[in-house]
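Engineer: Below is the sequence, then the predicted model.
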Amino acid sequence: MNMIYLWIAVIVLSAASEAATLTLVSIWFIPSAVIALVLAMFSVDVWIQVLLFFVLSIVLLLTTRRFAMRCIVKKQTPTNADRIIGMNGIVTEEIDTIKQTGQVHVDGQLWSARGTTDVPNIKKDTVVRIERIEGVKVIVTPVSEASVDKELNQKENAAQTDTTNIDQ
């Protein structure tokens, strides 16, 4: 079989595969196959064409994949709701992850809430920290009394510092 046709087929199949998936699966083979095609046109030995194809494909994969993925993968755009992540809230309806019930009051809003796999059930009036948002539900973990007191003290100290600076 003429190697020129083989390399053209590799180029076409790799391009079609890449166009179908859009996830950088076979793009590395296209330039490698083009180089091998040029070598085939100059009647270079088949083993050199194949060796160069594989070596060049591996080198391209290792050197450019991270850069290419950084350019292609879009960062998630944060929403206004994301600002509550890390905030504390109060459980207003007991959280039962199995029954899929529970609500949390945080930043003046009521959110449907679920516990984490570590703490699936949380009693009413418990102080919780918002870990993440999944759809329209917040995923929460209970906060210890000590950390709540510490946070309140920090806020009071910050408020006192602000009023002291204003008085001066």
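Structural biologist: Thanks, I have the structure now. Numbers count the residues shown, from 1 in each chain.
Engineer: contacts and neighbour counts: CA atoms only from here.
Structural biologist: Noted.
Engineer: For residue 27, which three-state class applies?
Structural biologist: Under DSSP: H, G, I helix; E, B strand; the rest coil, the three-state class of residue 27 is coil.
Engineer: Surely it touches residue 18?
Structural biologist: Yes. In this structure residue 27 lies within contact range of residue 18 using Cα atoms under 8 Å: 6.1 Å.
Engineer: Let me know the helix or strand that residue 102 is in.
Structural biologist: strand 101-106 (DSSP states H and E).
Engineer: The helix or strand following that strand packs against which elements?
Structural biologist: Next helix or strand after strand 101-106 toward the C-terminus (DSSP H and E): strand 109-115. In terms of contacts (3 or more Cα pairs under 8 Å, 6 or more residues apart in numbering; DSSP states H and E), strand 109-115 is packed against strand 88-96, strand 101-106, strand 137-142.
Engineer: hold the first one in mind and look at this next one:
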Amino acid sequence: MQWLWWFVGAMGLGIIEVFTLDLTFAMLAGGALAAGGVALFGVEWWVSAIVFAVVSALLFVLLRPYLITVMRKKSPLIEMNSNALVGREARTIDEITETSGRVKLNGEVWSARTPDDAPVIPEGSEVTVVAISGATAIVAPEKE
């Protein structure tokens, strides 16, 4: 009768996977299906548990990375929040140095600085955001 619990668990994990879409619960559901299949032969519960752990771990290590790369190729990751600002153009409000400065970026005023050992950027210059560090935009002069 333990096989039934494994299959019910696999269904439950599959339903959770539909809502999360990160392939974690799908790998666990695969392990539960394997454990349920072994349990059909009447093995002890601990053997099924070991099969569940081993198959789930193998699916996590071998199958999940491949599936994620395939999914990313079909629909690339869309950057959101501050990561979406990288590569955008901004205008300096103050002189930008390695330690201080401000830029107008996406309609907002951001604190800004240049990358290490970069020259000072004068006020009113066009710059490109190369990274976001916390609430500070790291900017470089726009190439002409």
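Structural biologist: Nice, thanks for sending it over. From a predicted model like this one, the values you see are computed outputs, not experimental measurements.
Engineer: The longest helix along the first structure: which residues count as buried?
Structural biologist: As assigned by DSSP state H, the longest helix anywhere in the first structure is helix 46-72. Residues of helix 46-72 of the first structure classed as buried by neighbour count (16 or more other Cα atoms under 10 Å): 49-50, 52-54, 56-57, 60-61, 65.
Engineer: same question, stretch 102-111 of the second structure
Structural biologist: Those would be 102-105, 110-111, for stretch 102-111 of the second structure by 16+ other Cα under 10 Å.
Engineer: same check, this time on stretch 34-45 of the first structure
Structural biologist: Buried residues in stretch 34-45 of the first structure, counted by 16+ other Cα under 10 Å: 34-37, 39-40.
Engineer: contacting residues around residue 46 of the first structure?
Structural biologist: 3, 40 (Cα atoms under 8 Å, 6 or more residues apart in numbering).
Engineer: rewinding a little: residue 27 and residue 18 of the first structure: which is more packed in?
Structural biologist: The neighbour comparison of residue 27 of the first structure against residue 18 (other Cα atoms under 10 Å) goes to residue 27, with 21 against 17.
Engineer: ok now do that one, which residues does it touch?
Structural biologist: By Cα under 8 Å, 6+ apart, the neighbours of residue 27 of the first structure are 14-15, 18.
Engineer: cool, and residue 7 of the first structure?
Structural biologist: By Cα under 8 Å, 6+ apart, the contact list for residue 7 of the first structure reads 33-34, 36-37.
Engineer: In helices, which of the residues you listed appear?
Structural biologist: Using DSSP H, the contacts of residue 7 of the first structure in helices are 33-34, 36-37.
Engineer: for the residue of the first structure most remote from its centre, helix, strand, or coil?
Structural biologist: Largest separation from the mean C-alpha position in the first structure: residue 43, at 47.4 Å (Cα atoms, centre = their mean). Using three-state DSSP, the secondary structure recorded for residue 43 of the first structure is coil.
Engineer: so who does it touch?
Structural biologist: Per Cα under 8 Å, 6+ apart, neighbours of residue 43 of the first structure: none.
Engineer: most centrally placed residue in the second structure?
Structural biologist: Nearest to the geometric centre of the second structure sits residue 77, at 8.4 Å (Cα atoms, centre = their mean).
Engineer: Am I right that that one is in a strand?
Structural biologist: No. Secondary structure of residue 77 of the second structure (three-state DSSP): coil, not part of a strand.
Engineer: Report the two of the buried residues of helix 46-72 of the first structure separated the most.
Structural biologist: The widest separation within these, taken as Cα to Cα, falls between 49 and 65 and amounts to 23.1 Å.
Engineer: Quick one: average offset of the helix or strand harbouring residue 6 of the second structure versus the first structure, please.
Structural biologist: Per DSSP H and E, residue 6 of the second structure falls inside helix 2-20. Here the mean offset of helix 2-20 of the second structure against the first structure after fitting is 1.2 Å, by mean Cα distance after the TM-score superposition for the first structure.
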